[in-house]
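K.L.:
A structural model of the following input is requested.
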Amino acid sequence: MNSADLGRRVGVPSTALFTDQYELTMVQAALKAGTAGRRSVFEAFTRRLPEGRRYGVVAGTGRVLDAVENFHFDEEMLGFLRDQAVVDGPTLDYLADYRFGGDIWGYPEGEVYFPGSPVLRVEGSFAECVLLETVILSILNHDSAIAAAASRMSAAAGGRRLIEMGARRTHELSAVASARAAYVGGFDTTSDLAAGFRYNIPTVGTSAHAFTLLHDSERDAFRAQVDSLGRGTTLLVDTYDVAEAVRTAVEIAGPELGAVRIDSGDLLLVAHRVRQQLDELGATETKIVVTSDLDEYAIASLAAAPVDAYGVGTQLVTGSGHPTCSMVYKLVARADSGDPADELRPVAKKSMGAKSSKGGRKWAARRLDEEGVAEAEVIGTGPVPEELAGRQLLVELVRGGEVVAREPLDAARERHIAARAGLPLSAMQLSRGEAVIPTEYV
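P.N.:
Take a look at the predicted model:
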């Protein structure tokens, strides 16, 4: 079990081998060259947003903190590295004592970001920082992609409830991380009990078509479910004939029936017919839940339908076409020694094309217009302009190896709602377009 997936962190195993071999071989070579201890600054950022996206969503920060906290090499891991001749003896000795002792700053979880935003800044010796590259990127790239898709779906839902139900469509550990990220992005509940257990996300679920097919009749199935779960349950009404199922559901549960779920057909048309039928039967408070391969576009197309909640699976846990954010983790500054007083010098990749980067330890701030709406993401390496001093985005997450900013998941969720509300209205458009605000370097 990946400890980065866990909210309840009792007895979690190490994350140290959630890494690429070249990180360890770089440490070996740097130790031999005498450069492993040089003070260094790494930053995680993306050069561009996925095609058509107007903003990104920072998610997975809490999981990153857990992963960093539990990044250490136990005897079994060291034995594996020794047996496979991955690194030499002096490097094994270094890894045996490894604990991250540096500082981490970053955008708080739930905040939005744009191309070039220094989403995470990791500072310490070269060796201790470079080892964290893969585990940090694997978490941020996955979770931020899911949260961005969730945010778009949440905006399209217009305040209607959203249920995450993609566990069966992805890896079992990714399912838990996806549910967490979806909650940050605006979803209300999850069907995944592991996510509920680990992160206190509200869970929901009643029955599938198999439960109806198990019984001799749909009536028997509905009766069994209502007897067990109460009149406020949600009955699945599209196993056979929808109109007959709705009639039977209200007969059995009465007007107190909590909800009906529709999982197939022309959802817009069927929802209107079901709403009319429920109202005629006196079940005016009974809700309608729709599922069936929804994404943000399908949700938006149902804006005029009498739908109260959407259940989303496949498209959510695959990032609705963009399963990664393409974040990178680059060395942007380093000193000539490990002395904290030694000057940091900007460094950057200068290759041709789109893979170049900008050197220097960066700050970031969001400039607002006269109405308080975001108009630019401003990034710099020098002094922060006075007018932006109160708009800085990076917060301290780890100080001297100790986590200082762990927070409830609800705080990240509420932060995202506020951050999204502070963007121009065009950020909510589902049509293809560029980042909703420009990135400016000063």
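K.L.:
going forward, measure contacts between C-alpha atoms and count neighbours the same way
P.N.:
Fine.
K.L.:
which residues sit against stretch 147-161?
P.N.:
55-59, 162, 178, 181-188, 295-297, 299-300, 303, 307-310, 316, 319-320, 428, 430 (Cα atoms under 8 Å, 6 or more residues apart in numbering).
K.L.:
All the helices of the stretch 301-442 of the chain, residue numbers only.
P.N.:
Counting by DSSP state H, counting those that start in this stretch, the stretch 301-442 of the chain has helices at residues 314-317, 409-421.
K.L.:
quick one more, to check against the first:
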Amino acid sequence: MNSADLGRRVGVPSTALFTDQYELTMVQAALKAGTAGRRSVFEAFTRRLPEGRRYGVVAGIGRVLDAVENYHFDDAMLAFLRDQNVVDGPTLDYLADYRFSGDIWGYPEGEVYFPGSPILRVEGSFAECVLLETVVLSILNHDSAIAAAASRMSVAAGGRGLIEMGARRTHELSAVASARAAYIGGFDTTSDLAAGFRYNIPTVGTSAHAFTLLHDTERDAFRAQVESLGRDTTLLVDTYDVTAAVRTAVEVAGTELGAVRIDSGDLLLVAHRVRQQLDELGATGTKIVVTSDLDEYAIASLAAAPVDSYGVGTQLVTGSGQPTCSMVYKLVARAASADPADPLRPVAKKSLGAKTSLGGRKWAARRTDEDGVAEAEVIGTGPVPPDLAGRQLLVELVRAGEVVAREPLDAARERHIASRAGLPMSAMQLSRGEPVIPTEYV
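P.N.:
The predicted structure is shown next:
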């Protein structure tokens, strides 16, 4: 599939007000103080992985690039800010001309990450970089959480098909982003047509219980669906009696029936019974799809069942209990002026507790053993050691305000498969644990 990352750029709105007010008031104060133009480096990272997770998955980079490109203030937005007295006149003038003109480096989408990984590095003036904080974190925290859950479900599925079907369980715009992130994490299709339209993700869907209930008999419902969609359709067989429904389905569609879907009951037991019944009826090629509040643990428990694919909704679009990655966006270095010759100085928060950070513009590399298996996430601020020079993780995304790294969504999906395969085997365990490799600072 040739799926461009953005797909169709239809009706893309400005992202400028997807922000917290204090981003704008900081710009106002910095403009007045004469510090807004100081050359600065911000980094997005997480201090820890969600509890029990062994690796994170970078997702949302393509959407971040869209957000940066579309971050501008139109007349209506400026009027709103003026009417609400959010910022003063000089700041409104600055915002009216705002376009990000700096550089962005980051982990490529689909790559895995660990505590401290500098997932995104944003460089430019203080004012232009700080304005991006909220929208960047909003995208990365959401999409990476969904992709991590999808990755775990993909591992549990063991190569069987995965259908994203959570649109009815989250905000309509989150549903589209979730489908995109899930595809990166290993899902094969989505039920959400907006996601298919925007990102060229394959879409699937046939009928719900309401369609069966609409008709006078289950046979009538099956006949109507087969006559409309063909014999290779998927028939939902648990509205009434599963055994009777499977028999009727094969009678109506013949042994060429594409699939049956089971959405309730003891899925392990019912799947075995349905497989046996289908085989006895001669429908040996008919596949079995199961749905019903699945997560990675439920999928793993069905490993011995004759199931061909899983449909996952609620647990996927809510990150399977971890709906955010707790990423932060921190100023890590700044110069005393806008002069490119002025050296960058490391800066970092040094408050009490766990909310400290490491100053300095960082690079990251992944050290591997002689078999190519990851051993450590190595992060530094000085020269890159020669043995790690070819293993650096950050790639250039934006140069002087221009996006330079758009890629097909399939590239991110394939990258994730390869990146995950390079981790120690314990990364595939669903049990709770510590990050599968340590983070080392040099």
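K.L.:
TM-score them against each other, please.
P.N.:
TM-score of the superposed chains, computed with sequence alignment, normalised by the length of structure 1, equals 0.99; 442 aligned residues with a Cα RMSD of 2.2 Å.
K.L.:
before we move on, the earlier item: please identify the most buried of the helices of the stretch 301-442 of structure 1.
P.N.:
Of all the helices of the stretch 301-442 of structure 1, helix 314-317 has the most neighbours on average by mean count of other Cα atoms under 10 Å, namely a mean of 26.
K.L.:
Just tell me the aligned range of it in structure 2.
P.N.:
Counting by sequence alignment, helix 314-317 of structure 1 falls onto residues 314-317 of structure 2.
K.L.:
on that earlier part again, would you reformat the helices of the stretch 301-442 of structure 1 as TSV and include distance to Ala435 of structure 1?
P.N.:
Below are those laid out as TSV (distance: least, Cα to Cα, whole Å):
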stretch	distance to Ala435 of structure 1
helix 314-317	21
helix 409-421	13
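K.L.:
of all those, which lies closest to Gly265 of structure 1?
P.N.:
When the helices of the stretch 301-442 of structure 1 are ranked by proximity to Gly265 of structure 1, the top entry is helix 314-317, at 17.6 Å, counting by Cα to Cα.
K.L.:
And the closest one against structure 2, how far off on average?
P.N.:
By mean Cα distance after the TM-score superposition for structure 1, the fitted helix 314-317 of structure 1 averages 0.2 Å away from its aligned residues in structure 2.
K.L.:
residues making contact with that helix?
P.N.:
Outside helix 314-317 of structure 1, the residues that reach it (Cα under 8 Å, 6+ apart) are 146, 149-150, 164, 166-167, 169-170, 175, 178, 182, 293-295, 321, 323.
K.L.:
and Leu281 of structure 1, which of the helices of the stretch 301-442 of structure 1 is closest to it?
P.N.:
Nearest of the helices of the stretch 301-442 of structure 1 (Cα to Cα): helix 314-317, 34.1 Å.
K.L.:
Tell me which of the contacts of stretch 147-161 of structure 1 fall in strands.
P.N.:
Among those, the members found in strands (DSSP state E) are 56-57, 162, 309-310.
K.L.:
what about the helices in the stretch 151-300 of structure 1?
P.N.:
172-185, 193-199, 209-214, 218-229, 242-253, 267-280, 296-301.
K.L.:
would TSV of the ones you listed with distance to Arg399 of structure 1 be doable?
P.N.:
Below are the helices of the stretch 151-300 of structure 1 laid out as TSV (distance: least, Cα to Cα, whole Å):
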stretch	distance to Arg399 of structure 1
helix 172-185	25
helix 193-199	24
helix 209-214	52
helix 218-229	49
helix 242-253	56
helix 267-280	51
helix 296-301	39
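K.L.:
so of those helices, which one's packed in deepest?
P.N.:
Taking mean count of other Cα under 10 Å, helix 172-185 is the most buried of these, at a mean of 28.
K.L.:
Hey, what's the angle from that one to helix 409-421? Just curious.
P.N.:
Computed by axes from the mean of the first three to the mean of the last three Cα atoms, to 10 degrees, the angle separating helix 172-185 of structure 1 from helix 409-421 equals 60 degrees.
K.L.:
which ones are touching the residue nearest to Val373 of structure 2 when sequence neighbours are not counted?
P.N.:
Distances taken as Cα to Cα, 6 or more residues apart in numbering put Gly422 closest to Val373 of structure 2, at 5.1 Å, once the chain neighbours are dropped. Applying Cα under 8 Å, 6+ apart to Gly422 of structure 2 gives the contacts 372-374.
K.L.:
again with Arg361 of structure 1
P.N.:
So Arg361 of structure 1 contacts 41, 332-333, 346, 381 (Cα under 8 Å, 6+ apart).
K.L.:
ok, back up a step: could you identify which of the contacts of Gly422 of structure 2 has the most neighbours?
P.N.:
For the contacts of Gly422 of structure 2, neighbours were counted using other Cα atoms under 10 Å, and Ala374 has the most, 20 neighbours in all.
K.L.:
Quick check: closest non-adjacent residue to that residue.
P.N.:
Closest to Ala374 of structure 2 by Cα to Cα, 6+ apart is Thr368, at 4.2 Å.
K.L.:
ok, residues contacting stretch 87-107 of structure 1?
P.N.:
By Cα under 8 Å, 6+ apart, stretch 87-107 of structure 1 touches 24-25, 27-28, 31, 58, 68-69, 71-75, 78, 81-82, 118-125, 128-129, 393-402.
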